[in-house]
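Student: Okay, structure incoming, though there's no sequence with it:
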């Protein structure tokens, strides 16, 4: 199996740009990873990852911290652990709707400057979907724009939400997208925007993408307005390869692409910066707090298992990543053990046991 690079090798770090890169300290040396189990059904899923890692004797060990979405802030000891370990595996945290409570997911991205969100949406063999030949990577700017939560009440009944776009952040996300495409033999990068209306903000984002594109002549570059992008995704998704987006659009595009390719329960993802990386389910879970799924213990572990394979590859343990990825894909392809969202009726543990049985 070919090794897919989510992060560039050391030579790229030195000569091209600063992104997360973790050199292995020695063959087989175990690496500490901060683990946040998450809310609702998600601890079932993070426990599944722990079981599989133990079964395959992966050279990682977890430092586990309880963090919940209703906390006001990410605990300092958790931030210290991620800064020390450089790598985190995170279950979904419930984001309160309204009430002025900030999302802990957004806090983590800001505190650690995790400027790039990476979601890989692709067809899994054996999992029926409306479209075939889907293999889309959504690279989303993670630190500014509408989604960064800069809001205030001007006077009672009037609220301003600020959209801030900078040249610096737009350029570095464009560089990440093009470098990812170059390293992974991708052919095209598509910039998603609404510059026909937000001419200054999204115009600056497009200007930055165009400048970076000139430095990668072997990669085709094009642009698409976000509303047309959504229509094209649901009608002809195979036309897209790597997509680079501002913050809010990326969240919508990644979830749409995930739904087309098999659902949010099977899409891996990560959030990376110059020093740290946090791996988690690639697209919004949507069922973080569903009590019935929790009670029946039927949460889908596939997305986080595939995100864990991304993490292993990032830590420079590609053989372990390939074993895990192959085992998960084999279980999905065989179709005997699947959770309800994938058309089956298996429990989380039954899927985990099947993955473990297929590791070799």
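Tutor: Yep, that arrived. All figures in this text were calculated on a predicted structure; none of them were measured in a lab. Numbers count the residues shown, from 1 in each chain.

Student: Could you use CA atoms for every contact and neighbour count after this?
Tutor: Noted.

Student: which non-adjacent residue is nearest residue 151?
Tutor: residue 161 (4.4 Å; CA to CA, 6 or more residues apart in numbering).

Student: for comparison:
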């Protein structure tokens, strides 16, 4: 009798386990892992910024991302609608992380402060390091494929020091500031980045053959820091040669470090190699704050309301932000969804040779999730 009961109990247990396993196989991975919610500052920016951020919100909602956005609108071309810079800075400092669209800088100068809103934001927060990770998109072929390199630039001094004056009528002096302190800091950041991400080489980009003191100091600082990292290969390259090398043989690059202006030039040049301005993510770091935005610096205002822009770069920036706040699961979930949409080739925006709209691309990512 006891043996019969034991046998019956075991059979019931096996049946229950089999049922649970079958049930678990039919239940997808939960899109929202148990975690505390994070507050992130969002600055939509000008031009297409608000539309792109709307797409991010749709994707985050579909993926169950535990993030709440504190939205603050900043603009230099729409001053009547813009919040104060101090409000945005206080939010970034309090939250420690932000997602930002492109803030348009007017090209004309009508008197007043030379330092733009972007410059003041970076100076106030000391966002000294700009990082743009240039990668080929899986399934999307360009002239050069399998690219994977990083452009790091110092962005609080250099050619964007906003120190200009008219010494005599018709003669303008524009000062480029290079300091040892900030050159050493960005060089160390670049080598630390290479070490953390298992990169093998750092290339310092300069124009020290002409600007012997300014770029010469930057180059010397890079050489001093390189000596502290013997396992990482170090090379130098003049900026004009670097541009030529990038379009002819970009595979030679790994991590690149440079002053501000050269970084902006190479960021946009490199974006063109992997699909254009709409596909490359970027980020900026200070000691305490990280802000994630597109790798290019163009708001594409002429496309507002036309539903034609490529949201890939903004979505990948948002994924990098999620990694930064240790939401790796959600970051991978969204990044893989974006990759699947691009690899399928069914929905591609005009810049990628397709006929898909922004909203169709976002919908395809949500569906893929």
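Tutor: That came through, no problem. Everything quoted here is computed from the prediction, not taken from an experiment.

Student: related to what we said a few turns ago, quick one: map the residue nearest to residue 151 of structure 1 onto structure 2.
Tutor: Using TM-score structural alignment, the partner of residue 161 of structure 1 in structure 2 is residue 174.

Student: Pretty sure its match sits against residue 160.
Tutor: No - at 9.5 Å, residue 174 of structure 2 does not count as touching residue 160 under the criterion of CA atoms under 8 Å.

Student: State the distance from residue 31 of structure 1 to residue 305 of structure 1.
Tutor: 18 Å (CA to CA, to the nearest Å).

Student: I meant residue 278 of structure 1, not that one.
Tutor: Distance from residue 278 of structure 1 to residue 305 of structure 1, by CA to CA: 14 Å.

Student: can you check residue 49 of structure 1 too?
Tutor: 6 Å.

Student: Neighbour count for the two, which is higher?
Tutor: residue 305 (29 against 22; other CA atoms under 10 Å).

Student: And the more buried one, what's its match in structure 2?
Tutor: Under TM-score structural alignment, residue 305 of structure 1 pairs with residue 315 in structure 2.

Student: so that match, which of the three states?
Tutor: Here residue 315 of structure 2 is recorded as helix under DSSP: H, G, I helix; E, B strand; the rest coil.

Student: What is the three-state secondary structure of residue 115 of structure 2?
Tutor: Looking at residue 115 of structure 2 with three-state DSSP, the answer is coil.

Student: Run a quick neighbour tally on the spatially closest residue to it that is not a sequence neighbour.
Tutor: In space, and not counting its chain neighbours, residue 115 of structure 2 is closest to residue 162: 5.4 Å by CA to CA, 6+ apart. Using other CA under 10 Å, residue 162 of structure 2 has 17 neighbouring residues.

Student: could you say what helices and strands the helix or strand where residue 162 of structure 2 lies packs with?
Tutor: Using DSSP states H and E, residue 162 of structure 2 maps to strand 158-168. Packed against strand 158-168 of structure 2 by the contact rule (3 or more CA pairs under 8 Å, 6 or more residues apart in numbering; DSSP states H and E) you find strand 171-177, helix 260-274.

Student: Could you say which of these is packed most deeply?
Tutor: helix 260-274 (a mean of 20; mean count of other CA atoms under 10 Å).

Student: Could you check the angle it makes with strand 158-168?
Tutor: 130 degrees (axes from the mean of the first three to the mean of the last three CA atoms, to 10 degrees).

Student: now the helices: where do they sit in structure 1?
Tutor: With helices called from DSSP state H, structure 1 shows them at 10-15, 42-55, 76-85, 104-112, 167-183, 201-213, 226-235, 247-261, 291-296, 302-314, 318-334, 348-357.

Student: which position in structure 1 aligns with residue 262 of structure 2?
Tutor: By TM-score structural alignment, residue 262 of structure 2 lines up with residue 249.

Student: give the contact list for the residue lying closest to its match once chain neighbours are set aside.
Tutor: Closest residue in space to residue 249 of structure 1, ignoring its immediate chain neighbours: residue 226 at 7.0 Å, by CA to CA, 6+ apart. Counting by CA atoms under 8 Å, 6 or more residues apart in numbering, residue 226 of structure 1 makes contact with 192, 193, 194, 249.
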